[in-house]
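In: next come a sequence and a model predicted from it.
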Amino acid sequence: MHTPLSAVVVNPAKVPDLDSLRRTITDSLTAAGWPAPLWLETTVDDPGAGQATAAVRAGAEIVLVCGGDGTVMACVTALAGTGVAMAVLPAGTGNLLAANLGLTGDVAVGLDVVLQGGRRLIDVGVTGDQSFAVMAGMGFDASMLDATNATAKRHIGWLAYIGGAARHLRGRPMRVRITLDDRPPFDRRARSVIVGNVGRLQGGMRLLHDARPDDGLLDIAILSPRTLWHWATLGWGLLLRRRSVPRVEILTAARIDIRSTRVQPRQLDGDLIAPGNQLLITVRPNALLLCVPQPATDPDLAHDIDAVPHTAATSDREPARS
């Protein structure tokens, strides 16, 4: 029986008891007959990419990532295209990829996912030298993340984002020119443009109902509320999981170029990146091998990231549309 070499990339700032976590992970893996994992801690200067790369060079077949959104995104960037599987052991307060996998902060649940053997190849989005697995955005969504209180996040989790959102509801719209693939560009006055590989936001709300993680396409949501009433109807539509939500335009493409007339806040997978007036995103099909629950019991989860053992699921999605 093959017992894969594994590595743990952990952000020590996100873990209250590092020694206990290490014992839990090591005991679970060795009890299953696996070798003790390599243990690699992130630093302020390197949030995970260097550690994940070192794990690959050491021969790891699975990298277990324990940290917040920044740690996970750094490891996605490093592991995409390597064939090395990535597992998410949620830490911190609002890990978007963990939410789309249906994982809580329970490390034991995450380890069970690893040991069950569910694997799936998914696409990743690429902007510059960074990759993301869930969503990228420019405008209101990034402003909300920036305004969310870190202490509140630790105590009440994703609900803290409501406070961050409230601070920016009356903000100015941005004038953007959007180009999708080789189609003619078009202009919008938007509050936010979100590009997603899967569809769930924090709190389980679904923004992109048709998003598939393995179809070689990314879905784009253009949010254009102008008043508090617009925001209220938009939020209510998301809470009710309606497929058509007022003031939200949904498009699909493999290459997305978003250009604003002024510098805007930007985010990748829930982690802020440097502000800019452009967000150019391409898709890298079937680039990341991900450990996923097997079988998926949540119908919404089955729609987004359904477990397919050691292979990539095929897609019957239609080509890019506008």
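Out: Okay, I see it. All figures in this text were calculated on a predicted structure; none of them were measured in a lab.
In: could you use CA atoms for every contact and neighbour count after this?
Out: Will do.
In: tell me what the strand or helix carrying residue 112 is packed against?
Out: If you go by DSSP states H and E, residue 112 is part of helix 107-116. Counting contacts by 3 or more Cα pairs under 8 Å, 6 or more residues apart in numbering; DSSP states H and E, helix 107-116 is packed against helix 18-31, strand 85-90.
In: buried sites along the longest one?
Out: Within helix 18-31, the residues scored as buried using 16 or more other Cα atoms under 10 Å are 25, 26, 28, 29.
In: ok, the first one touching residue 111?
Out: Going back to what we said before, that points to residue 25. Yes: judged on Cα atoms under 8 Å, residue 25 makes contact with residue 111 at a distance of 7.4 Å.
In: which residues do these two both contact?
Out: When contacts are counted by Cα atoms under 8 Å, 6 or more residues apart in numbering, residue 25 and residue 111 have no shared neighbour.
In: returning to that earlier point: reformat the helices and strands packed on helix 107-116 as JSON lines; add distance to residue 66.
Out: Below are those laid out as JSON lines (distance: least, Cα to Cα, whole Å):
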{"stretch": "helix 18-31", "distance to residue 66": "10"}
{"stretch": "strand 85-90", "distance to residue 66": "5"}
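In: quick check: which of those is nearest to residue 74?
Out: strand 85-90 (11.7 Å; Cα to Cα).
In: name the nearest residue to residue 262, sequence neighbours excluded.
Out: Closest residue to residue 262 apart from its sequence neighbours, by Cα to Cα, 6 or more residues apart in numbering: residue 277 at 5.6 Å.
In: using the three-state scheme, assign that neighbour.
Out: strand (DSSP: H, G, I helix; E, B strand; the rest coil).
In: give me the neighbour count for it.
Out: 16 (other Cα atoms under 10 Å).
In: surely it is in contact with residue 260?
Out: Yes: the pair residue 277 and residue 260 qualifies as a contact (Cα under 8 Å) at a distance of 4.9 Å.
In: wait, a helix at residue 236?
Out: Yes: using three-state DSSP, the assignment for residue 236 is a helix.
In: can you map out the strands along the stretch 51-200 of the chain?
Out: 62-67, 85-90, 119-127, 130-132, 135-139, 174-180, 186-190, 192-196 (DSSP state E, counting those that start in this stretch).
In: pasting the second one now:
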Amino acid sequence: MSVWLPVAPCTPAGCARHTGAVRAPLPAALLLLSGCTLVLLGVACVPLVRLLGPAPRRRLIRRWAHAVPRAFGVRVTVRRHAVDHPSGDAPGGELVVANHISWLDIPLVASVLPGRMVAKSEIRRWPLLGPLAALGGTLFIDRERLRALPAAVRTIATALRSGSRVVVFPEGSTWCGRGGGGAFRPAAFQAAIDVGATVRPVRVAYRTAAHHDGPAAGAVAFVGSDPLAASLWRVVRAAGLTAHIDVLAPIPADGENGRRALADRARTAVLNTEKPCRCCQTAVASDRANRPAESVHH
């Protein structure tokens, strides 16, 4: 792995812990079965969904993505702040950027703003899921080599220029959700600037019934070397989980002085008001001080 890639300090043992009410094993197992069945059904239907027109395809994807968290026992609330397209169907050329806590973030964002996801190139080589992700319009980029950065920017810019909505998690890694998380990497924002696209910040947060105004729900944090199976079981065992999605006001890409300023403004919009956990607070400060300069050539 390249040393310049972002790595969160969050660990399963230190961050991914649930301290609230839990479900009994049998109800949790039924939720796990229903959630996995719905996900696999969606994956299997990708080739057929691709045959639909853009509008019905977006509606179907949104409904499926809306159902996935609920199938795993997670309630969802959505708030829209000064959104210029109340239906969520912006005409295109929109870069959606969100903080990254869990695998749940993907269907949650897709349920309100479906678009072409940006993923690391290794996923394309995964059995079954790789080809299906490609059929679903995923944009694969090489995150391992700094030299590949200009090509990644061009890939995103081409999609935006065609009118697509592109969804990026610019922290580059999952964080535990307590506080602001990681710095937003500016590469995708350069693509938005190049084509004059709108940047749409989205805030993702998780709470439990007992701590709806307190710390984030650690059960959903999918960080470090946490196995997916362990994360799935932790989510279905945790009772009273609620995901909060805030679709924030759009930011014109040409309204800032360069990609770093645009990335910082989007991150500021996404930041919540919680005090970051100590590991995240230290890591963000270190990342800003030590991250290498990014060179983007056109």
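Out: Thanks, I have it. None of the values given here were measured: they were computed from a predicted structure.
In: TM-score for these two?
Out: Superposed pair, TM-score by TM-score structural alignment, normalised by the length of the second structure: 0.30. Supporting alignment: 125 aligned residues with a Cα RMSD of 4.8 Å.
In: re the thing from before, export the strands of the stretch 51-200 of the first structure as a markdown table, with columns for distance to residue 232 of the first structure and mean neighbour count.
Out: Listed next are the strands of the stretch 51-200 of the first structure as a markdown table, based on distance: least, Cα to Cα, whole Å; neighbours: other Cα atoms under 10 Å:
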| stretch | distance to residue 232 of the first structure | mean neighbour count |
| --- | --- | --- |
| strand 62-67 | 33 | 27 |
| strand 85-90 | 31 | 26 |
| strand 119-127 | 30 | 25 |
| strand 130-132 | 29 | 24 |
| strand 135-139 | 18 | 27 |
| strand 174-180 | 20 | 19 |
| strand 186-190 | 16 | 16 |
| strand 192-196 | 16 | 26 |
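In: and these: which comes nearest residue 99 of the first structure?
Out: Among those, strand 85-90 comes nearest to residue 99 of the first structure, with 8.9 Å by Cα to Cα.
In: how many neighbours does the closest residue to residue 105 of the second structure other than its chain neighbours have?
Out: Nearest residue to residue 105 of the second structure in three dimensions, chain neighbours excluded: residue 204, at 7.0 Å (Cα to Cα, 6+ apart). Other residues lying near residue 204 of the second structure total 23 when counted by other Cα under 10 Å.
In: likewise for residue 46 of the second structure?
Out: With other Cα under 10 Å as criterion, residue 46 of the second structure counts 16.
In: quick one: it and residue 131 touch, right?
Out: No: counting by Cα under 8 Å, residue 131 is not a contact partner of residue 46 of the second structure; they are 10.2 Å apart.
In: what's the spacing between residue 161 of the second structure and residue 234 of the second structure?
Out: Using Cα to Cα, to the nearest Å, we find residue 161 of the second structure at a distance of 40 Å from residue 234 of the second structure.
In: kindly report the same for residue 168 of the second structure.
Out: Counting by Cα to Cα, the gap from residue 168 of the second structure to residue 234 of the second structure is 26 Å.
In: go on, residue 43 of the second structure?
Out: Residue 43 of the second structure is 23 Å from residue 234 of the second structure, where distance means Cα to Cα.
In: ok, these two, which is more surrounded?
Out: The neighbour comparison of residue 43 of the second structure against residue 234 (other Cα under 10 Å) goes to residue 234, with 21 against 16.
In: picking up where we left off before, how about CSV for the strands of the stretch 51-200 of the first structure, with distance to residue 21 of the first structure added?
Out: Listed next are those as CSV, based on distance: least, Cα to Cα, whole Å:
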stretch, distance to residue 21 of the first structure
strand 62-67, 10
strand 85-90, 10
strand 119-127, 23
strand 130-132, 26
strand 135-139, 28
strand 174-180, 44
strand 186-190, 43
strand 192-196, 32
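In: of all the ones you listed, which one comes closest to residue 107 of the first structure?
Out: Residue 107 of the first structure lies closest to strand 85-90 among the strands of the stretch 51-200 of the first structure, at 5.8 Å (Cα to Cα).
In: so which elements touch that closest one?
Out: In terms of contacts (3+ Cα pairs under 8 Å, 6+ apart), strand 85-90 of the first structure is packed against strand 62-67, helix 69-79, helix 96-101, helix 107-116, strand 271-291.
In: ok, now with 7 Å
Out: With contacts taken as 3 or more Cα pairs under 7 Å, 6 or more residues apart in numbering; DSSP states H and E, strand 85-90 of the first structure sits against strand 62-67, helix 107-116, strand 271-291.
In: now do the first one against strand 85-90, angle only.
Out: What that stands for is strand 62-67 of the first structure. 30 degrees (axes from the mean of the first three to the mean of the last three Cα atoms, to 10 degrees).
In: what strand or helix carries the nearest residue to residue 188 of the second structure once chain neighbours are set aside?
Out: Nearest residue to residue 188 of the second structure, sequence neighbours excluded (Cα to Cα, 6+ apart): residue 153, at 6.1 Å. Using DSSP H and E, residue 153 of the second structure maps to helix 149-161.
In: tell me which other helices or strands the following helix or strand past that helix touches.
Out: Following helix 149-161 of the second structure in sequence order, the next helix or strand is strand 165-168 (DSSP H and E). For strand 165-168 of the second structure, the contact count by 3+ Cα pairs under 7 Å, 6+ apart identifies strand 94-98, strand 116-120 as packing neighbours.
In: now with 8 Å, please.
Out: strand 94-98, strand 116-120, helix 149-161.
In: list the buried residues in whatever helix or strand comes next after the second one.
Out: Counting by DSSP H and E, the next helix or strand C-terminal to strand 116-120 of the second structure is helix 129-135. Buried residues in helix 129-135 of the second structure, defined by neighbour count with 16+ other Cα under 10 Å: 130, 132, 133.
In: having no further points to raise, I will conclude here.
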